[in-house]
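> okay, predicted coordinates and the sequence, questions at the end:
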Amino acid sequence: MGTAYPFSAIVGQDEMKLAILIAAIEPAIGGVLVFGDRGTGKSTAVRGLAALLPPMRATADCRFGCDPSDRGACEHCRERKAGGSARSRNVPVPVVDLPLGATEDRVVGSLDLERALTQGVRAFEPGLLARAHRGFLYIDEVNLLEDHLVDLLIDVAASGENVVEREGLSVRHPARFVLIGSGNPEEGELRPQLLDRFGLSVEVKTPTDLAERVEIIKRRDAYERQPEAFVSHWQKEDIRVRHRVVAARARLAELTVPDATLAQAASLCLQLGTDGLRGELTLMRAARALAALQNDDEVTPAHLQRIAAPALRHRLRRDPLDESGSSERVERAVAEVFAH
């Protein structure tokens, strides 16, 4: 399990933890945006979940961590597989930080200068997107990210592939990851194009319950004083969560979404006036992942209601005649649609 703070030991923040679990079960949802106060466990939750997930199978000598059974693997892996020489090994699920000051070369990759100077060979040095393939790409203060990096992330998130053409190099490699962005809304808004790429949006707040705050402090202190012992204490709970995620992934393809449930999802989006159909698709996928996590046989209106706010609150148009927040507007629409 390593010494990452255990996912199961995080106190409260249930909506955030559920959203990250759902994104890990169904990466097609498109990642999670976490907005709220500093010091509320945003990065801790991502690292904790990655640490409890089972190791992933990757081609032994692949710089991108390709899945040996994946048709969308890089050219090198496809050649090795065709030649029957591909070996594989277990590797941890990566969590990669994308710092605000990162250059484009560091993000997408660049010419390996050392090999170019010492060997006279034009070789590609993979960037952060390559390291994040099949894992999590975490961006703190994502609303402050420079525009050119935002455009780049939008392209890669849409295609699942990173294309680099510069300095005589032409490289393309798979780059599919769960994008986790966090930030404080008081420091600036997120560009609509990137906001729309996040499947789920959750709000986190500093706990106001005294007992909850005391428990958070006690657990954090215990972890910092004896991290190995603390992780060991929570290992059974983390393993239980791991088994739930693995089982949910296996059950996802078997779950059916009744037409009546799809109709309610569409009615909810119509009621809220969301643009396009991404709201319905995300709501359906998230509800299906939630049903799989709960070991249910099919997706029901109850699943839609539970996941509606994270799936839709960031897709609402501003209404100058309605001063209520986006979460309140979603809750009101849910009450109206599901009352019938």
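Yep, that arrived. Numbers count the residues shown, from 1 in each chain.
> contacts and neighbour counts: CA atoms only from here.
OK.
> in what helix or strand does the nearest residue to residue 2 once chain neighbours are set aside lie?
Spatial nearest neighbour of residue 2, chain neighbours left out: residue 51 (7.0 Å); criterion: C-alpha to C-alpha, 6 or more residues apart in numbering. Here residue 51 sits within helix 42-52, counting by DSSP states H and E.
> take the one below as the second:
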Amino acid sequence: MARFPFSAIVGQDEMKLALLIAAVDPLIGGVMVFGDRGTGKSTAARALAALLPPIAVVEGCRFGCEQPGQCPGPCTGSKAVRQPVPFVDLPLGATEDRLLGALDLERALRTGERVYEPGLLARAHRGFLYIDEINLLEDHLVDLLLDVAASGQNVVEREGLSVRHAARFVLIGSGNPEEGELRPQLLDRFGLSVDVRTPREIADRVEIMRRCAAHDADPASFAAAWADEDGKVLQQIARGQRKLAKIEVPEAVMVDAARLCSAVGVDGLRGELTLMRAGRAYAALKGAKAVRREHLVRVAPLALRHRLRRDVLDESGSGARIERALDELFA
């Protein structure tokens, strides 16, 4: 069944922008999406993964290696084939062994060989790892996930095994704050954060129903009708990836980022660093040669809203606090 086209998603512009930034710069640290149920969180993530061009993977490789000889374990493949970008769901009931990988017990009992069986992190390599209701996932698993996402390496030392393999993926978490909050120290490790709400405009809700009905009736025809728009998005991502390394960050923009983070009370320097990385990715998406203040202003809520301390005397929310600081600093 054809995936719902990314460009056919109605509204949710901030969520789509965060996903595009993560696609241009996977090192951004992932995207955390908080919001109501049924607002297209997983649909948007899956649509973006399906939109991206296939990647080269060694035939039969369980670690998603791009070229022969890169595997940490036995690999029989000798040539690369084209495969879709991985999109892996992490269920809430997953064990540590299923996530990281473990000893293949069946093979060990049958042949006596100690062979590593890759986990979900290996399957997600060079793709997306999606966790619905991440605020309900066990804390030690979230810790492991964020460590691997930051390092790009999965290291397994157990049961006589010592395995290290690449695990570079875009981590996307979603959750409903009413069902439990993510610990602040873990939330801070995500690069971008988005708040998604149910559309209030009647016209938007009707258009969503119309497009979902058309997709359910004939997924292939619906995808074909949006192929040109999805193609434009794909070109924008590809251009952004090519330009990213060449994007300049002027001194004045760095000062702006530091002033903003200081004004809203962001602890540590991760806020500035993520803000600059997101600004560069957004500038690359827009085809600019350097990061400008307007780029910082656009991505500031995404990069900073989840890093602010909760102010019990201010019920306006972190997004509103950032907007006020932007108005005061940059008019």
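It's in. Computed from a prediction, not measured in an experiment: that's the story for all the values here.
> so what number do they get for TM-score?
After superposition, the two chains reach a TM-score (TM-score structural alignment, normalised by the length of the second structure) of 0.96; 331 aligned residues with a C-alpha RMSD of 1.8 Å.
> which residue ranges of the second structure form strands?
Here the second structure has its strands, by DSSP state E, at 31-35, 55-58, 80-83, 87-89, 101-103, 116-118, 127-132, 153-158, 161-166, 169-175, 192-196.
> residues in the first structure aligned with the fourth one?
Strand 87-89 of the second structure lines up with residues 95-97 of the first structure when matched by TM-score structural alignment.
> can you check the distance spanned by stretch 164-176 of the first structure, start to finish?
Chord length of stretch 164-176 of the first structure, first to last residue, is 15 Å (C-alpha to C-alpha, to the nearest Å).
> same check, this time on stretch 49-58 of the second structure
So stretch 49-58 of the second structure: terminal residues 20 Å apart, C-alpha to C-alpha.
> ditto for stretch 155-165 of the second structure
Stretch 155-165 of the second structure has an end-to-end distance of 7 Å (criterion: C-alpha to C-alpha).
> so which bits of that stretch are buried?
Neighbour-count burial for stretch 155-165 of the second structure, counted by 16 or more other C-alpha atoms under 10 Å, picks out 156, 163, 165.
> trace the last one over to the first structure, please.
Matched across to the first structure, residue 165 of the second structure falls on residue 173, judged by TM-score structural alignment.
> with residue 98 of the second structure instead?
Using TM-score structural alignment, the equivalent of residue 98 of the second structure in the first structure is residue 106.
> swap in residue 284 of the second structure?
Match for residue 284 of the second structure (TM-score structural alignment): residue 292.
> thought residue 167 of the first structure was touching residue 109?
No. Residue 167 of the first structure is beyond contact range of residue 109, at 11.5 Å (criterion: C-alpha atoms under 8 Å).
> gap between the nearest residue to residue 44 of the second structure once chain neighbours are set aside and residue 235 of the second structure?
Nearest non-adjacent residue to residue 44 of the second structure, counting by C-alpha to C-alpha, 6+ apart: residue 6, 6.1 Å away. From residue 6 of the second structure over to residue 235 of the second structure the distance is 13 Å, taken as C-alpha to C-alpha.
> next: residue 1 of the second structure.
Residue 1 of the second structure sits at a distance of 24 Å from residue 235 of the second structure (criterion: C-alpha to C-alpha).
> same deal with residue 188 of the second structure?
31 Å.
> between those two, which one's more packed in?
Using other C-alpha atoms under 10 Å as the criterion, residue 188 of the second structure and residue 235 rank with residue 188 on top: 22 against 14.
> quick one, what contacts the aligned residue in the first structure for residue 197 of the second structure?
Here residue 197 of the second structure is matched to residue 205 in the first structure, going by TM-score structural alignment. For residue 205 of the first structure, the contact set (C-alpha atoms under 8 Å, 6 or more residues apart in numbering) comprises 36-37, 40.
> and with 10 Å instead?
Shown in contact with residue 205 of the first structure (C-alpha atoms under 10 Å, 6 or more residues apart in numbering): 13, 35-40.
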